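sequence first, predicted coordinates after that:
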Amino acid sequence: MTAIDINCDMGESFGNWTMGHDEAVMPYITSANVAGGYHAGDPHVMRETVELAAEHDVGIGVHPGLPDRTGFGRRKIDATPAEVRDYVVYQLGALTAFARRHGATVQHVKPHGAMYSMLSESPEHARAVMNGMLEVDDDLIYLATDMNIYEVARDIDGLRAVFEGYVDLDYRADRSLIVEQELADRDPELVADRFVSIATDGVVEAANGEEIAIPAESICIHGDNPNAVAILEAIHDRVEEHDIELAPLSQIA
C-alpha cells in the first residue's frame, strides 16, 4: 500500500477578513500548514486553526512568511540568512505554544510565498532556516516545495525532509509550477487522476503533454480554490479505489 500525505495552507484569515475554506477542507486532509502571523493569520485565527486540526487529528505545521501582511508575503524583502531564520523561529514558537495548549505538537515547516522563493534561490538562506528549525526541535520535518530546496534539506544532518507535489496547478516541463493570479475551478476528476499518478507512479503530465517525475510523498491542495471540497472528495474516492493510504507527514518522513 502506498502512503501519502495531503497538506493544505490554513489559518490565513485575519480579523474580519476570511481566506480559504478551513472548516470545510480540514476533514479531508492529513497535514495543515498554519500561517504564523507574519504574512497572514493572527493569534485568534492560529488558535482556532490548531483547535480545528486537533479535532480532526490532522498534523500541524507552521507556514511562515516574510513580515508583509499588505502583500500577503509575496513581495521580496532584502533580508539576511540570520534574519530569515529568526522570522521562522519566531513564527514556529508562536504556533508551538498554541499546539501545546491543545495537547498537540508541531510536526513540520513549510515556508510561504516570497520566503519560499528566497530559500529556493539561496542555499545559504535555506540552510540557515533549516538549522534554526533543528535548534528548536530536531524532530521537525521540512516540507520542500521544489527540488532545489529538497536537495539542500537532504544535506542537512539530522533533518527529515519530504518533497511535495501539486495537482491543482499545472507544471512546466522543467518541473516549475505555473502559478495563476487567481485560482479557478478545476475539474475534480482530472485533479484526482493527477493525484493517483503521483502517488502510485511518481509522475504527472506537464502542460505541454510531457510526462515528468514528481517524487512526492505529500500533495498540496489549495484550500482557497473555489471547488476545493469537490476536488478533495474526488481524491478520497480514488484513494479507496487504488489502495492508497493517507497519512500525516510524521508517519511518512
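On my side now, so go ahead.

okay, CA-based contacts and neighbour counts for the rest of this
Noted.

what are the boundaries of the strands in this protein?
Listed in chain order, the strands of the chain (DSSP state E) span 2-10, 31-35, 59-63, 106-109, 141-144, 160-166, 170-171, 177-178, 203-205, 211-213, 218-220, 244-246.

try this one next to it:
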Amino acid sequence: MPAVDLNADLGERFGVYDLGADEQLMGCVTSANLACGMHAGDPQVMWRSVKLAKDARVAIGAHPGYPDLQGFGRRDMALTASEVYVYVLYQIGALSAFLRAAGATLHHLKPHGALYNRAAVDPEIARAIAQAVADFDPALVLYAPFASCLARAGLTCGLTVGHEVFADRRYEANGQLTPRRHPDALIENLEEACEQVLTMVCAGKVRARTGEWLEVSADTVCLHGDGPQAVAFAKRIRERLAEAGVQVRPFARS
C-alpha cells in the first residue's frame, strides 16, 4: 500500500497576531513544522504549539526562516552561508528547548519561505542548512524539494531526506514553485488540489503551470495552514487519499 506524510507549517502566530487554524489542522496532518521565532512565532506560541502537536501525536519538525518578522520570511535576504548556518542552528535549539521540557522529540526540519526557495537552488545555502541539521542531530529528517540543491546537500551530509511536494502551489517547468507574486501561483480549487496530490503521490509526476509533465517524488505533502480553506483542504485531501488506497502516516526515518 502506498503511503505519504501530510505536513503543515504551524505555530506561525505572533503576539496579538492570530494566523492559521492550528488546533483543527493538528487533527488532519501527520507532521507539523513549527515556526521558531524568526519569521513567525514567539516563545508563548512555540510552547503552546509544541503541546498541541504532542497531544495530537504528530511528528514535530523545526521550521526555521530568515529573521524577517515584517515580511513573514517570504523576502529573500543576502545572508552568507555561515550566517544561515548559525541562524538555523539557533532556531533548532530554541524549539528543542520547548520539546525537551514537554517530553517530546524533534523529528525533522523544513526551512520556511524564501529560505526554502533559496536553498532549493543555491548549493552553498543548502549545504549550510543541511550541515546545521547534521551537526545538531544527524538522525533528523530533512524535508526538501525533489532533485533540489537542498535534497542533494542533505544526502551528502548523511541525512535522511523526505522529498516534499505542495498541494496548493503550482510548479514551473524547471521544477521550482511558481513565485507567489504570480497571479496563478496558488491552487484555490479544492478538487484541483486533490488531483494534483493524487497524481504526485500515485504517479510520481506533476503538470507544470505551462503544461509540461515533471517527475517528482512525494514522501510528504505540504498543506499550507494560513489559507482561508486550509482545514477544508486538509480534510478533503485525506478523504481522497483514503479512497485511492494511500495510507497517511508520518515519514519514517531510515
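Structure received. A quick note: this is a predicted structure, and the numbers were derived from the prediction, not measured.

would you pull the TM-score for this pair?
Laid over one another, the chains give 0.92 as their TM-score (TM-score structural alignment, normalised by the length of structure 1), with 251 aligned residues with a C-alpha RMSD of 1.8 Å.

mean neighbour count for the strands of structure 1 - can I get that in JSON lines?
Formatted as JSON lines, the strands of structure 1 follow (neighbours: other C-alpha atoms under 10 Å):
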{"stretch": "strand 2-10", "mean neighbour count": "24"}
{"stretch": "strand 31-35", "mean neighbour count": "29"}
{"stretch": "strand 59-63", "mean neighbour count": "29"}
{"stretch": "strand 106-109", "mean neighbour count": "24"}
{"stretch": "strand 141-144", "mean neighbour count": "26"}
{"stretch": "strand 160-166", "mean neighbour count": "23"}
{"stretch": "strand 170-171", "mean neighbour count": "21"}
{"stretch": "strand 177-178", "mean neighbour count": "14"}
{"stretch": "strand 203-205", "mean neighbour count": "21"}
{"stretch": "strand 211-213", "mean neighbour count": "15"}
{"stretch": "strand 218-220", "mean neighbour count": "25"}
{"stretch": "strand 244-246", "mean neighbour count": "17"}
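
now these in JSON lines, with distance to L190 of structure 1?
Conversion of the strands of structure 1 to JSON lines gives the following (distance: least, C-alpha to C-alpha, whole Å):
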{"stretch": "strand 2-10", "distance to L190 of structure 1": "17"}
{"stretch": "strand 31-35", "distance to L190 of structure 1": "22"}
{"stretch": "strand 59-63", "distance to L190 of structure 1": "27"}
{"stretch": "strand 106-109", "distance to L190 of structure 1": "29"}
{"stretch": "strand 141-144", "distance to L190 of structure 1": "24"}
{"stretch": "strand 160-166", "distance to L190 of structure 1": "12"}
{"stretch": "strand 170-171", "distance to L190 of structure 1": "11"}
{"stretch": "strand 177-178", "distance to L190 of structure 1": "17"}
{"stretch": "strand 203-205", "distance to L190 of structure 1": "11"}
{"stretch": "strand 211-213", "distance to L190 of structure 1": "15"}
{"stretch": "strand 218-220", "distance to L190 of structure 1": "15"}
{"stretch": "strand 244-246", "distance to L190 of structure 1": "17"}
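
so which of the ones you listed is nearest A82 of structure 1?
With C-alpha to C-alpha as the criterion, A82 of structure 1 lies closest to strand 106-109 of the strands of structure 1, at 16.9 Å.

check the mean deviation of that closest one from structure 2.
With mean C-alpha distance after the TM-score superposition for structure 1, strand 106-109 of structure 1 departs from structure 2 by a mean of 0.9 Å once superposed.

again with stretch 189-198 of structure 1
Taken over the aligned residues, the distance from stretch 189-198 of structure 1 to structure 2 averages 1.4 Å (mean C-alpha distance after the TM-score superposition for structure 1).

now do stretch 123-136 of structure 1
So stretch 123-136 of structure 1 averages 1.7 Å relative to structure 2 (mean C-alpha distance after the TM-score superposition for structure 1).

buried ones in that stretch?
Of the residues in stretch 123-136 of structure 1, those scored as buried under the neighbour-count criterion (16 or more other C-alpha atoms under 10 Å) are 123, 125-134.

relative to T145 of structure 1, which of those is nearest.
Closest to T145 of structure 1 out of the buried residues of stretch 123-136 of structure 1 is A126 (12.2 Å), distances taken as C-alpha to C-alpha.

the closest one reaches L119, doesn't it?
Yes - using C-alpha atoms under 8 Å, A126 of structure 1 and L119 qualify as a contacting pair, with a distance of 4.5 Å.

overlap in contacts, those two.
Taking C-alpha atoms under 8 Å, 6 or more residues apart in numbering as the contact definition, A126 of structure 1 and L119 share the neighbouring residues I149.
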